[in-house]
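1. coords please:
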Amino acid sequence: MVGFVLVGALLGAVLLIWLRGKSDGVRMLLDGLAVLAYMGFFVVAASSVARTIWDDTVFMTQVHEVLQSPIFLASGAYLGPYGLALLVRQLMDKRS
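-> Model prediction:
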């Protein structure tokens, strides 16, 4: 399964690199979609983690123990705004 995810991610990256080279309009569209996708993913993930912690409903299985990891929480809190800033800056740089 990990192999499929890795190959899919690599093929997707190659496809996006190819598409971005087509024109400035396509590049801007892809960057805009990336901002929307990032915001959607981050908001859903962050609100789910916060609700789970606030409601004290963390089930201590191998998968759910990550929700109580201070490293996971701090990393997500930093990478969310940081990644969004990079995506928006990239989008704005292409417009000017």
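
2. use CA for all of it now, contacts and neighbours both
-> Noted.

3. Check which helices and strands the biggest helix by length in the chain is in contact with.
-> In the chain, assigned by DSSP state H, the helix with the most residues is helix 24-54. If you count contacts as 3 or more CA pairs under 8 Å, 6 or more residues apart in numbering; DSSP states H and E, helix 24-54 packs onto helix 2-20, helix 70-95.

4. I have a second one here; can you model it like the first so I can compare?
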Amino acid sequence: MKILIIVGIIVFPLFMLYLKRKRKKSQLFFNIIAVISAVIFGSIASISIYQIIIDDAVFMTTIHSVFLNPLFLITGAYLGLYIVYRLLIVTFQES
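-> Model (predicted):
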């Protein structure tokens, strides 16, 4: 499973870069999904932390339960791939 995750971190951004070069509209699509993901990711994190503070339930299990939210995990994973994708774009533009 660890190898699959590492390979995915390398392969998906390269595939995104390939799509960007093939179809210009895919870059707009990737950017829009990144903005939506950032809003959802930030909202889930901030609302969860706020609720933990309001409930005065600052336990590690309560705080880490945020990581069990599937939407949080999906948006965070996309943002991680998107950052690698953008770094690849910058790298190729600078060279």
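
5. Would you mind reporting the TM-score between them?
-> With the length set by TM-score structural alignment, normalised by the length of the second structure, the two chains reach a TM-score of 0.53; 66 aligned residues with a CA RMSD of 2.8 Å.

6. chain center to the longest helix of the first structure, what's the gap?
-> With CA atoms, centre = their mean, to the nearest Å as the basis, helix 24-54 of the first structure stands 6 Å off its chain's centre.

7. likewise stretch 84-95 of the second structure?
-> Centre to centre, stretch against its chain (CA atoms, centre = their mean), the figure for stretch 84-95 of the second structure is 18 Å.

8. In it, which of the residues would be classed as buried?
-> 84-85, 88 (16 or more other CA atoms under 10 Å).

9. can you list the residues that contact it?
-> 9, 13-14, 16-17 (CA atoms under 8 Å, 6 or more residues apart in numbering).

10. And stretch 43-59 of the second structure, by the same measure?
-> 62-63, 66, 72.

11. need the contact list for Leu84 of the first structure.
-> Here Leu84 of the first structure is in contact with 35, 38-39 (CA under 8 Å, 6+ apart).

12. Which among those count as buried?
-> 35, 39.
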